[in-house]
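> okay, sequence plus prediction incoming.
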Amino acid sequence: MKARWLAKGASVIAVLAATAAFACADGGCEGGFSLVGKSYSCRGRAMLAPGNDSRLNLMQMLADRGGRSTAGLTYPDAGSDYNNLGQVFVDWRMYRQALFPKADEETAATGQDYAGSRCAGFAAGSAALSAAMQANRALPPAERDALLTARGAAQDACKQSVSWERRYGDAAKLGPLPSFGQWPTVSSAAGRDFLAYLQAADAFYGERFDVARSGFAGLARANDPWLRETAAYLTIRVEFAAAQAPAFDEYGSYAGGAKVDRAAVKRGLEALAGYLKAWPQGRYAASAQGLLRRGLWLAGDYQALAATYARMTDAVSPQQEAAALLVEEVDTKFLFNPESAAATSQGALLLATQDLIALRDGGSELTAAALEAQAPRFAGAPRLFGYLQASQAFYVARDYARVLQLIPDEAKRPSFSNLEFSRQVLRGMALAALKDRNEAGFWQELLGGSTGLWQRPLVELGLAMSWERSGRVDAVFAPGSPVTDPTLRALLLDNSAAPALLRRVAQDRAIKSDERDKALYNLLSGELSRGQFAVFAADTALPLSGEMPSAKIFSKGPFGDGAYPCASIAVSARALAANPQDNAALLCLGDFFRLHGIGDTGYPDFGPAKDELGGFTKGFVGKQLARADFYTKVIASPAARADDKAYALYRAVMCYAPSGVSECGAEAPKAQRKAWYDQLKREYPASAWAKKLRYYW
């Protein structure tokens, strides 16, 4: 089945989904907290970076050209896929929503059922048609009303032509596209012309392009001026729709320019030139310019398309949503279209976007010499060019001293454009790579002018990483600390904060309750999981208020599942501190670990990498205890009571239920699990555990 999605207005269809995947992220957002953004990631930064979504880079440069700042705007809802990013990172969707918060609401109110299809303009076209009929005094009112009624009923054909079944189903089984067909009888010349228009439009929506083409051509000499102009404009759309129809497979995927009907493209471009010549300021002139870009794309003239986009990026206002639509069009139609690879961008912003893509991991590894050859094309943007040179030095050459030469220290500015902010952050990254002793001071100075959305949290990340590398995690939690982003602070509490710092944070009433809760939970779980039983028992005396829902498990439990009676975990810890071989305490410790996911679970630890925030230092050192060891100790203990040994055998086997993979630490072979099972059934057949256990996995 041919795809039936067409662009609305001056925007274009997003048909290059496979290549566009390199520009934008699919659901979810994984990755660590680092300033260095060379690999493509959904974790975009409020700076120009190779790893950013290319739309984010281009829009930031467009915003600078028009003096558009995000300062004073509202952070958009990150959504469930991005709720772990705080306000440090940003993706294209969030950035666009911040700049144009009403765009989605407006789109939702204007023809949303057919967005992106030919039918997107049906309602607006009907309104314009009605106005033209009202203005035509030669059209009898009765005929006008009958024609408008038919137009409304014909919308059903539009609905079916872009339905889910038509777009993704089996077109052969569905049969031909619908035609309204029940046209009223009219006798006036004006009525016949308007009827011809309705029939041609119906054919267009139904993909009967030959019928539509002849129908609109027949209106070239219509008396009504609206009909003449509109028919001329729709002729362009008919030809381009016919041109691209063969290039889509039955699943709606674009098969490439080789399958485009080039004859139809040529006719469409000729019709477009004729329209703009006859109506240079016509009601569809702006849309016709958008169709011109589609025509160049369909014709495979990417050099002309690149030049067109360069002119548009120089002219579009970043105050208008049209800028975001243009960015998306450039991204889909040009930047990631393999057929456009040989085209050369002329505009500085478009070329800079391509250069940043080339600096990505897996990119073309832009050399300093190749970049230098572009200097004449950046004659009007020397600071942008300097930033690209510094980016090449940082990401490719790793010449960090060169970065400092290219980007002087301007951290004390009262505010920053996107480019100027990018320059200073890159300088800070170079200072970090050189282990410059003034790095932390640089980040602190940069904080003052970082007033745009996502700017300050990114600088806070740089400062937090600097302090962590230098062993000063405590500075993040000092009174008046400039590192305020909750996500950054939580990362350090979870990974890098030492016991003394966790203890201090847990007791500091000036710190928010959720951070105190996290600190106390991490302190107690870290001590307990590493066998620091005496210290743990003492720290359970720290205040555990209702404001600490995570940490209160250490005072409220549960401590066991009821089948094997256990005292509080503090009591068990004190018993183990006095006697590490206390079998009952070991089993209760195992139950506490099991019920609350503490200790070595046998699964990999996906903590931050060593070059990410939270990965430079570890708050707790030493191997975590594993439940499997508790059970094997009790099984082997000659002093263990029968009930203790039976429960230990049961739990040792249950570590593998139901997957056959241990969730208690070290793996035991199936033969060992069978031996435990047999021992339980043989030696303790009357125990509740022997009666309950049915498999050994």
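Happy to help now that I have it.

> please count neighbours and contacts with C-alpha atoms only from this point.
Will do.

> after the biggest helix by length in the chain, which helix or strand is next? Please name it.
Scanning the chain for the longest helix, with DSSP state H as the assignment, gives helix 225-244. For helix 225-244, the following helix or strand on the C-terminal side (DSSP states H and E) is helix 262-278.

> so what does that next one touch, helix or strand wise?
Packing partners of helix 262-278 (3 or more CA pairs under 8 Å, 6 or more residues apart in numbering; DSSP states H and E): helix 225-244, helix 285-299.

> hang on, the earlier thing: what are the buried residues along the longest helix of the chain?
Neighbour-count burial for helix 225-244 flags 226-244 (criterion: 16 or more other CA atoms under 10 Å).

> do stretch 549-568 as well
Under the neighbour-count criterion of 16+ other CA under 10 Å, stretch 549-568 has Ser550, Ala551, Lys552, Ile553, Phe554, Pro558, Phe559, Gly560, Cys566, Ser568 buried.

> likewise stretch 620-639?
Neighbour-count burial for stretch 620-639 [16+ other CA under 10 Å]: 620, 624-635.

> between the two ends of that stretch, how far is it?
One end of stretch 620-639 to the other measures 33 Å (CA to CA, to the nearest Å).

> distance from the chain centre to it, please.
In terms of CA atoms, centre = their mean, to the nearest Å, the centre of stretch 620-639 is set 43 Å apart from its chain centre.

> which residues touch it?
496-499, 526, 529-531, 583, 586-587, 590, 593-594, 599-602, 640, 644-645, 648-649, 651-652, 655, 664-666 (CA atoms under 8 Å, 6 or more residues apart in numbering).

> before we move on, what about stretch 308-315?
Leu62, Arg293, Ala323, Leu326, Val330, Ser345, Gln346, Gly347, Ala348, Leu349, Leu350.

> take a look at this one as well, against the first:
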Amino acid sequence: MVRKISLAVTVSLLLAHTPHAFASSDMEDCTWSDDTCLLKGAPVLAPDNDSRDNLLRLLSEAKSFALPVQPMPADITRSRDFYFAYHPQWDDVSPQSTSADAAPIEDKALAEQLAALQIDPAAMSADNGEQENRFVSNNTESVSQFFAALLADGALTPEQRHTLAQARVALLSGATSEQVSASLAALPAGAPALYKAYLDAAARFYEGDYAGAAQGFSALVKSDSPWLAETAQYMLMRTALNKSSQQSTGEYGDFDVTRVSHDDVVQAQNAAQAYLQRWSQGHYADSARGMLRRINWYLQAWPQLAERYEQAFQHAASPQALRGLVTEYDNVFGMQFYEHPLTEAFPEASLVSFIELLRALRLNSDNKPVLTQDALNTSKPAFEKGGKLPLWRNLQLNLWMATGNYAAVLQEVAPAQTLPAHDILVFSEQVIYGEALMAQQQWPAARDFWLRLLKLSQDNEQQQYVQAKLAATLVYMGDTAAVFAPDSAVTSLRYRSRVLKTQASPELLRQQATKGPNSEERTIALHTLLVRDLTENRFGDWLNDKKLTSAITPPVTGEAFDDVNLSIFDWNGDTTEPGYVCQSLNETVTALSKNAKDPHALNCLGEFFRTTRTQVDLWKESAGNGVLEAAISRKEPFGQSDRQRYYQRIIASPKAEPEDKSYALYRAIMCYAPSGANDCGGEEVDKLKRKGWFTQLKTQYPGSPWAQKLKYYW
């Protein structure tokens, strides 16, 4: 069919029925193998990392391949976009075009063949986009290789070549075996008849007539034509393999490997081995080896399959080829071992064993790893045999961490004096040591360790990862101010922003709003401060703090900082509910600074929060910050509005005017519209209480527009 089956075709053939990747629990994700989708895991070998990340990092380092990692911002002190998680914008990047050098050569060769065979190029315009299963090789590349075989065969006349070429082009466009046979009926015996038999077998293969295809290809295996003989043997393997999965569709339309035909898979295995024995360096040798992985998968021959992947990883010649293999591997092994992880190493595949045993160290619902110490000890000889004891050591350290044996980690690992530029195992070991210090709450020691590791590291990813650990340590030890010291090693604006929003005192926020290193940080600090002034009833402070805007020249704007937009505090009251008039936020807060119980001003403050949705936004930058998120977590986060509290205060006030009280009753009930869930903040109020508000509004203020407008109390 084709001279060389590419890795992309091999992967497509192998994974025609496979489900989504089983590497991690993320549901929102870009297509991992796309060029525009970058590594989203931490730069360590860890159980919680995506298995594909772990594998690609380890393999790429060994091959000195460049990793598809996120770019470092030009100034990390002004950007919050470097973090260890999926970035939604990766989906918006246009895929990189293929090399400008390769495609024209292929097109030129095909054009020359078409001219030599007197075939109209327009006939090659059939739609051959995304193809799956048996159709994957019915493409212009395989047509070109058939043309090459015709042109190289001196036993054919020009007219015979033309007729055979036309039939192959028709097959590209979906011609049936009957149509192909009819178009070739006038060809004589001899060499033309052999190509005719091949085209008939190929047509039957694409139609799903595997018995007819097998019969046709079998008759050509001993052909005097080298191309026909080799291609027929290869196609016997593909025919049996595709036949084996005809009944493999599961109950819900998914692929069920247990439903494949064992006899057909064995037949495919024999055909593949026969091909490789005769043509070990043949046109389809790489594809045949790839198909043997699929065959081992179908046979559930996991040790043999692990060994094949180990070999394939070693022979991957490019970063993209390696990435495709990693994707393929994770779909196959991930599907098998995601819910029931491997607990014993494969004898001849220590690298695969490492990835799967690392997966087995993820904590289950009982907060325990599946892998036990006894099982890990049993696997040690396999790693010794493969010369991969450092991988086993990493598993041991991670197992001690997973089971709380932090003392063992601290005894086994020594803090590094130097750090290689590219050695993920060494760096991972150092990180585990620091995490053990944190687990034992040795905060000063952990702080000093992370500072030293930061100085040793020569890698941007590593440095940002350690910065998050350092920031978390400082928060845990109660030294939040150290994050913002002039000589602080925590320079990432993302991490500093997380601490400002969740841990900083009003005094520290004022400090950073006026003396922060740049407009970005000053804007974040001031926005957080102003929101907290309002939600914590510091109305006089708000009036003074708002003046600090003048110290920021100018405040940052744009999508990247829309969670801290200072212009929101210029609210003029125009967006309130029609029929209820409010003045500007500045005038509203001025009234509250004089009387914090002012009913009208409280309603208007509620309108500000309702119409602008202003809060200290903890969602926008929450992903990919590691242990820092645990360190800054609060049961009741700062800066979250509670409009319901305003309404309840007004409802209970004997001095509230009817206009204000009726509106507060209306809005308090509307907090639960239409779902019945509270949308105003604060504690949930039961339905009986809401019914009471509804009754009060309808009976005490029947003439108000709010009583007339409201029909339910949800």
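Received it, and whenever you're ready, just let me know what you need. Bear in mind that the values here come from a model prediction, so they are computed numbers and not experimental data.

> TM-score for this pair?
The TM-score (TM-score structural alignment, normalised by the length of the first structure) is 0.82; 647 aligned residues with a CA RMSD of 4.0 Å.

> so which of the contacts of stretch 620-639 of the first structure sit within helices?
499, 526, 529, 583, 586-587, 590, 593-594, 644-645, 648-649, 651-652.

> packing partners of the strand or helix carrying Met94 of the first structure?
According to DSSP H and E, Met94 of the first structure maps onto helix 92-99. Counting contacts by 3+ CA pairs under 8 Å, 6+ apart, helix 92-99 of the first structure packs against helix 54-65.

> so where in the second structure does the helix it packs on end up aligned?
Taken onto the second structure by TM-score structural alignment, helix 54-65 of the first structure occupies residues 51-62 there.

> mean deviation of that stretch from the first structure?
Mean deviation of stretch 51-62 of the second structure relative to the first structure after superposition (mean CA distance after the TM-score superposition for the first structure): 2.1 Å.

> burial count for His675 of the second structure?
Wrong residue type there; residue 675 of the second structure is Ser, not His. Residues contacting Ser675 of the second structure under the criterion other CA atoms under 10 Å number 9.

> how about it, what's its match in the first structure?
Checking TM-score structural alignment: Ser675 of the second structure goes with Ser659.

> with Ser584 of the second structure instead?
Checking TM-score structural alignment: Ser584 of the second structure goes with Ser568.

> the host helix or strand of Phe442 of the first structure aligns to what range in the second structure?
Per DSSP H and E, Phe442 of the first structure falls inside helix 439-447. Helix 439-447 of the first structure corresponds to residues 446-454 in the second structure, going by TM-score structural alignment.

> go through the match of helix 54-65 of the first structure and flag the buried ones.
Ser51, Arg52, Asp53, Asn54, Leu55, Leu56, Arg57, Leu58, Leu59, Ser60.

> do stretch 685-700 of the second structure as well
So for stretch 685-700 of the second structure, counting by 16+ other CA under 10 Å, buried means Arg690, Trp693, Phe694, Thr695, Gln696, Leu697, Lys698.

> let's have those in CSV, adding secondary structure and distance to Thr372 of the second structure.
Formatted as CSV, those follow (DSSP: H, G, I helix; E, B strand; the rest coil; distance: CA to CA, whole Å):
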residue, secondary structure, distance to Thr372 of the second structure
Arg690, helix, 54
Trp693, helix, 59
Phe694, helix, 60
Thr695, helix, 63
Gln696, helix, 64
Leu697, helix, 64
Lys698, helix, 66
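
> distance to Glu384 of the second structure added to these, as TSV?
Formatted as TSV, those follow (distance: CA to CA, whole Å):
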residue	distance to Glu384 of the second structure
Arg690	69
Trp693	74
Phe694	75
Thr695	78
Gln696	79
Leu697	79
Lys698	81
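
> nearest to Ser428 of the second structure, of those residues?
Taking CA to CA as the measure, Ser428 of the second structure lies nearest Arg690 of those, at 55.2 Å.

> quick one: residues contacting the closest one.
So, once contact is read as CA under 8 Å, 6+ apart, Arg690 of the second structure ends up touching Ile669, Tyr713, Trp714.

> and with 7 Å instead?
By CA atoms under 7 Å, 6 or more residues apart in numbering, Arg690 of the second structure lies in contact with Ile669, Tyr713.

> from Met670 of the second structure, how far out is it?
With CA to CA as the criterion, Arg690 of the second structure and Met670 of the second structure are 10 Å apart.

> what's Leu613 of the first structure aligned with over in the second structure?
Residue pairing (TM-score structural alignment): Leu613 of the first structure is matched to Glu629 of the second structure.

> one more: Asp409 of the first structure?
Under TM-score structural alignment, Asp409 of the first structure pairs with Pro415 in the second structure.

> just say helix, strand or coil for that match.
With DSSP: H, G, I helix; E, B strand; the rest coil as the basis, Pro415 of the second structure sits in coil.

> next one: the closest residue to it other than its chain neighbours from Pro637 of the second structure, what distance?
Nearest non-adjacent residue to Pro415 of the second structure, counting by CA to CA, 6 or more residues apart in numbering: Gln430, 6.6 Å away. Distance, Gln430 of the second structure to Pro637 of the second structure, using CA to CA: 33 Å.
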